[in-house]
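>>> return a 3D structure for these sequence lines:
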Amino acid sequence: MGSQGDAKNGGEENMAAWLVAVNTLKIQPFELPSLGPHDVRVRMKAVGICGSDVHYLKTLRCAHFVVEEPMVIGHECAGIIEEIGSEVTHLVPGDRVALEPGISCWRCSYCKQGSYNLCPEMKFFATPPVHGSLANQVVHPADLCFKLPDDISLEEGAMCEPLSVGVHACRRANVGPETNVLIMGAGPIGLVALLAARAFGAPRVVIVDVDEFRLSVAKDLGASETVQVSTKAEVLKPAFSPTLMGLG
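Got it, this is the predicted structure:
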């Protein structure tokens, strides 16, 4: 992990939200690495709070990843380029960008095949022991910073990462104009999967959850139908043959 200590960038101290204990965040200095020739320094303007961040906050772990020392959280992010490395040509200071939070090795068989998301050496924002992006500024590879169109806000740019989950699910399920879709769970990822399924042309999207408010949001976002279920086990017989997405 990077160090805590004096952190001067662009003439000011760089601060970040450090997870230091269960349910305990502290705003402390965050020292950035030196800017490499293919890197950029980005001033963060919008950072989403993912379910993984909440898990780390409440339990100091998410699945088999365990926070063993203070860590900067956050990975859904967008910001403005402050400085570019000497070899960066496609970005300039002032550009608004969304950040891909995962840095792969670029050398393994998965990376060479284009499936860099499966890289076993992946360094992902806010996944121990890698620090995240809930900071004033971060340094990141320029190739993993994507310029936002003028009509996309920085807040929307930060949502590109969770939206990509819904897009990936639709691609894996071959969703199209002939596909009926059932989504199990109307949480944030379920809702972006709903939006993606609609964009992919799915004519009927049914979404299921235990929470009435979440289902009302799903209806507002274009769900064909919503189904509220109890927390008790029940056997449901669907009225159609759906493509199933478990995306709570």
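
>>> please count neighbours and contacts with C-alpha atoms only from this point.
Fine.

>>> what residues does stretch 144-164 touch?
Taking contacts as CA atoms under 8 Å, 6 or more residues apart in numbering, the residues outside stretch 144-164 that touch it are 45-48, 76-79, 91, 95-101, 103, 189, 192-193, 196.

>>> can you give me how far that stretch is from the chain middle?
From the chain centre to the centre of stretch 144-164 is a distance of 11 Å (CA atoms, centre = their mean, to the nearest Å).

>>> Proceed likewise with the subsequent sequence, for comparison:
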Amino acid sequence: MSQTPKTNKASVLSPERTFSYEERAIPTLQSERDVIVRVVATGLCGSDVHYWQHGRIGRYEVTSPLILGHESSGIVVSHGSKAHVRTGDRVAIEPGIACNVCPPCRSGRYNLCKEMRFAATPPYDGTLCAYYRVPTECCYRLPSHVSLRDGALVEPLGVAVHGCRLAGDLQGKGVIVFGAGPVGLLCAAVARAFGAGSVVVVDIVQARVDVAGRYGATGTYLMEAGQSAEENAGALAEMHGFEDGADVVLDATGAAPCLNCGIHVLARGGTFVQVGLGRPSVEVPVGQICDKEAVFKGSFRYGPGDFELAVQLLDSRRVCVDGLVTHEFGFEGVEEAFKHVAGRGGIKSVIFGPEVDVQDAKKSH
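Below is the predicted model:
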């Protein structure tokens, strides 16, 4: 993987929302369960771009220099005696470290831990650097046929797995996914892998719905911006045979028009899972939710077993991520990559770590 960096070069976002490069201390093992990973590839997420553009997300504000990035894969370079991975292992990194003692953690919902130390969420640094330290339970060996570049997609795949698991038994069900970005397409792929009878992907961009069939979609719908939620829901239902509505709706956009349309097209007694976030507050047709006695669930990151299942889906090839990464950037092109994602270019953009051999990072092993 090219020459091993001798410094921990990092891309740092200032409180003034400008990028610079700094030499940070190379992390060292702090416990017998620690693992040091050389970061090879990091996918850019909407939250990263939001911190760059606005300096905050909700109560989390960039008040001091912050390393962004949390969708990463890499190679183990050192580990403690109680780690389950070994030097040279290719791994996906789960970027959140829970306290393991609070009520949510103890009840098996560590994603709801109030003390969660999540990468690239202030004040905790992320993974756009050469080396990163995580506990062994946050490392997942990649299947041999999955490249390190595509290994960065395990994190958003974990988000999709979590959302689909919240939807319940999908065997034979009719599913609609709003949003044909990375998470939406992965939700479609996971829903099909979980046995959904039909999966329709909805978006407002023709180029995005055009690729949905490669990721599990049995049908698509190009949402009309000039139509009401009821009109779009009616056209969607008629086009794809949802006479009684869809059993499950997964929204990966957070956009009010999608929420409204999704609730209108949902079957009576159906389940709506909010996977993506847009504005913190949106208007929804609560009367429809009550009238249908629908189940409305929020989905937050991923929890126990989600990353492991994501890797298993890749290993068995029940989910394929080929082609999701449409744009690649070297470590010196971090700001260019952020501008590209902000402009909604392609599907998924990946930044390679410092001194990474790009061709090697794109190979399976």
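
>>> show me where the stretch 201-350 of the second structure has helices.
206-211, 229-240, 256-265, 286-291, 306-315, 334-342 (DSSP state H, counting those that start in this stretch).

>>> tell me what the fourth one is packed against?
Applying 3 or more CA pairs under 8 Å, 6 or more residues apart in numbering; DSSP states H and E, one finds that helix 286-291 of the second structure makes contact with helix 256-265.

>>> in the first structure, point out the residues matching the helix it packs on.
Across the first structure, nothing matches helix 256-265 of the second structure (TM-score structural alignment).

>>> got the angle for that helix vs helix 229-240?
Calculated by axes from the mean of the first three to the mean of the last three CA atoms, to 10 degrees, helix 256-265 of the second structure forms an angle of 60 degrees with helix 229-240.

>>> who touches helix 256-265 of the second structure?
Taking CA under 8 Å, 6+ apart as the rule, helix 256-265 of the second structure contacts 176, 178, 229-230, 232-234, 236-237, 242, 245-246, 249, 251, 272, 282-285, 288-289.

>>> what about Trp18 of the first structure, how many residues nearby?
24 (other CA atoms under 10 Å).

>>> what about the counterpart of Gly88 of the second structure in the first structure, which SS state?
In the first structure, the residue paired with Gly88 of the second structure is Gly94, using TM-score structural alignment. State at Gly94 of the first structure, reduced to three classes by DSSP: H, G, I helix; E, B strand; the rest coil: coil.

>>> in contact with Gly94 of the first structure, which residues?
So Gly94 of the first structure contacts 80-82 (CA under 8 Å, 6+ apart).

>>> adding secondary structure and distance to Trp18 of the first structure, write the residues you listed out as JSON lines.
Listed next are these as JSON lines, based on DSSP: H, G, I helix; E, B strand; the rest coil; distance: CA to CA, whole Å:
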{"residue": "Ile80", "secondary structure": "strand", "distance to Trp18 of the first structure": "22"}
{"residue": "Ile81", "secondary structure": "strand", "distance to Trp18 of the first structure": "23"}
{"residue": "Glu82", "secondary structure": "strand", "distance to Trp18 of the first structure": "23"}
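
>>> could you flag which of the residues you listed are buried?
80-82 (16 or more other CA atoms under 10 Å).

>>> my read: Val199 of the second structure touches Gln171, true?
No - Val199 of the second structure lies out of contact with Gln171 (CA atoms under 8 Å); the separation is 11.5 Å.

>>> the helix or strand harbouring Ile36 of the second structure against the first structure, how far on average?
Here Ile36 of the second structure sits within strand 34-43, counting by DSSP states H and E. Once fitted to the first structure, strand 34-43 of the second structure is off its aligned match by 0.7 Å on average (mean CA distance after the TM-score superposition for the first structure).

>>> give me the stretch of the first structure that that strand matches.
With TM-score structural alignment as the criterion, strand 34-43 of the second structure aligns to 39-48.

>>> off-centre distance for that stretch?
13 Å.

>>> contact partners of stretch 307-316 of the second structure?
Residues contacting stretch 307-316 of the second structure (CA under 8 Å, 6+ apart): 94, 140, 142-143, 145-146, 154-155, 157-158, 161, 193, 319-320.
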